[in-house]
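Engineer: Okay, sequence plus prediction incoming.
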Amino acid sequence: MDYPVRKILPPGSLCKLSAARWGVCWVNFEALIIAMSAVGGSLLLSLAVCCCYCCCCKRKKSRKPDKSEEKAMREREERRIRQEERRAEMKSRHDEIRKKYGLFKEENPYARFENN
């Protein structure tokens, strides 16, 4: 029997939905409807999850840093300042020792002149 072209689903008077075929004889119309709805549902669900995930990420990035992040940044800055102070102190101590033993490198009087 030819498929009624004007209707998407065949009317119940012609045949049951489980006996209806679509396009070719081996494609069951009922199975096709179930498969298409499962694929469509999974696509919609994945789209919704992606949108929610993206919205949460944007909200998290645009949010101000919380107290723990600010505290960690302050501690990092304090450690960097202390390290620079220790470096300067060690450099001055090493320079004093070099001066004491005459190892301090002063400008070389025989340095090459630069042509400008």
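Structural biologist: Arrived safely, thanks for sending.
Engineer: From now on I want contacts and neighbour counts done on CA atoms only, so please keep to that.
Structural biologist: Will do.
Engineer: what about Lys99, how many residues close to it?
Structural biologist: 13 (other Cα atoms under 10 Å).
Engineer: Please list all residues in contact with it.
Structural biologist: Residues in contact with Lys99 (Cα atoms under 8 Å, 6 or more residues apart in numbering): none are found.
Engineer: I'd like the distance between it and Lys91.
Structural biologist: Here the criterion is Cα to Cα, to the nearest Å. By it, Lys99 lies 12 Å from Lys91.
Engineer: Below is an additional structure, to be compared with the one above:
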Amino acid sequence: MWTSDGVFLFLLSALVAAQEQISTTSLPAVSCASKSNSSCAECLQNASCLWCAPSKQCLDYPVKNILPPKSVCPLSDARWGVCWVNFQTVMITLSVLSGLLVLGLLVCCLCCCCRRRRRQRVSDDDEDLRAEQQTRARTARQKERRMEMQLRHDKIRQKYGLSKDNPYSRMDEKK
């Protein structure tokens, strides 16, 4: 199985081959067909060439298609850019890597959404806790005010002899 290093090297070598092609544009263009029945390395010196291993043909890459059609060369036998990897392996590797990339992005998005929801729940819980604490504080202040008012009323009752301590005191005074 190909590792990510192997794929990276393939892509890098394809890029280098394409760069060499661009830098050697001043040289007269040699057709790919003239390099047939030679070696893969010699054929792939030109980035626009495709090597078909069983027939040992050097073909112009069919640029109208993304992948070379089976009539030109089967994917398992086609080489482009480098000789040591075929199109079938490249396609499988790129498919798996792109699938992993999409899966990784989805996992990242889901994790971010979950964290945001969790933070929102925590902040909602904090708001509920603050509201509950404010309610408790309000209730405690109300109780204090009631107690103060009750003490004031009791003092006034005592001053005028209307205290609730002895409910029968008024009746004794009238006798």
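Structural biologist: Sure, I can see it. None of these values were measured; they are calculated from a predicted model.
Engineer: Quick check: the aligned residue for Lys99 of structure 1 in structure 2?
Structural biologist: In structure 2, nothing lines up with Lys99 of structure 1, judged by TM-score structural alignment.
Engineer: residues of the helix or strand containing Lys99 of structure 1 that come out buried?
Structural biologist: For Lys99 of structure 1, the element it lies in under DSSP states H and E is helix 67-100. Neighbour-count burial for helix 67-100 of structure 1, counted by 16 or more other Cα atoms under 10 Å, picks out no residue.
Engineer: roughly how far out does it sit from the chain middle?
Structural biologist: 35 Å (Cα atoms, centre = their mean, to the nearest Å).
Engineer: could you say which helix or strand contains the spatially most central residue of structure 2?
Structural biologist: Taking Cα atoms, centre = their mean, the centroid of structure 2 lies closest to Cys108, which sits 2.5 Å from it. Element membership of Cys108 of structure 2 [criterion: DSSP H and E] is helix 87-159.
Engineer: Toward the C-terminus, what is the element adjacent to that helix?
Structural biologist: That would be, after helix 87-159 of structure 2 and using DSSP H and E, helix 169-174.
Engineer: Which part of structure 2 matches stretch 24-38 of structure 1?
Structural biologist: With TM-score structural alignment as the criterion, stretch 24-38 of structure 1 aligns to 82-96.
Engineer: Buried ones in that stretch, by neighbour count?
Structural biologist: Val82, Cys83, Val85, Asn86, Phe87, Gln88, Val90, Thr93.
Engineer: can you list contacts of it?
Structural biologist: 2, 7, 10, 13-14, 40-41, 44, 75-80.
Engineer: make it 6 Å
Structural biologist: The contact list for stretch 82-96 of structure 2 (Cα atoms under 6 Å, 6 or more residues apart in numbering) reads Leu75, Ser76, Ala78, Arg79.
Engineer: Using a markdown table, lay out those together with distance to Arg118 of structure 2 and secondary structure.
Structural biologist: Formatted as a markdown table, those follow (distance: Cα to Cα, whole Å; DSSP: H, G, I helix; E, B strand; the rest coil):
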| residue | distance to Arg118 of structure 2 | secondary structure |
| --- | --- | --- |
| Leu75 | 49 | coil |
| Ser76 | 49 | coil |
| Ala78 | 52 | strand |
| Arg79 | 51 | strand |
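Engineer: With that, I have no additional questions.
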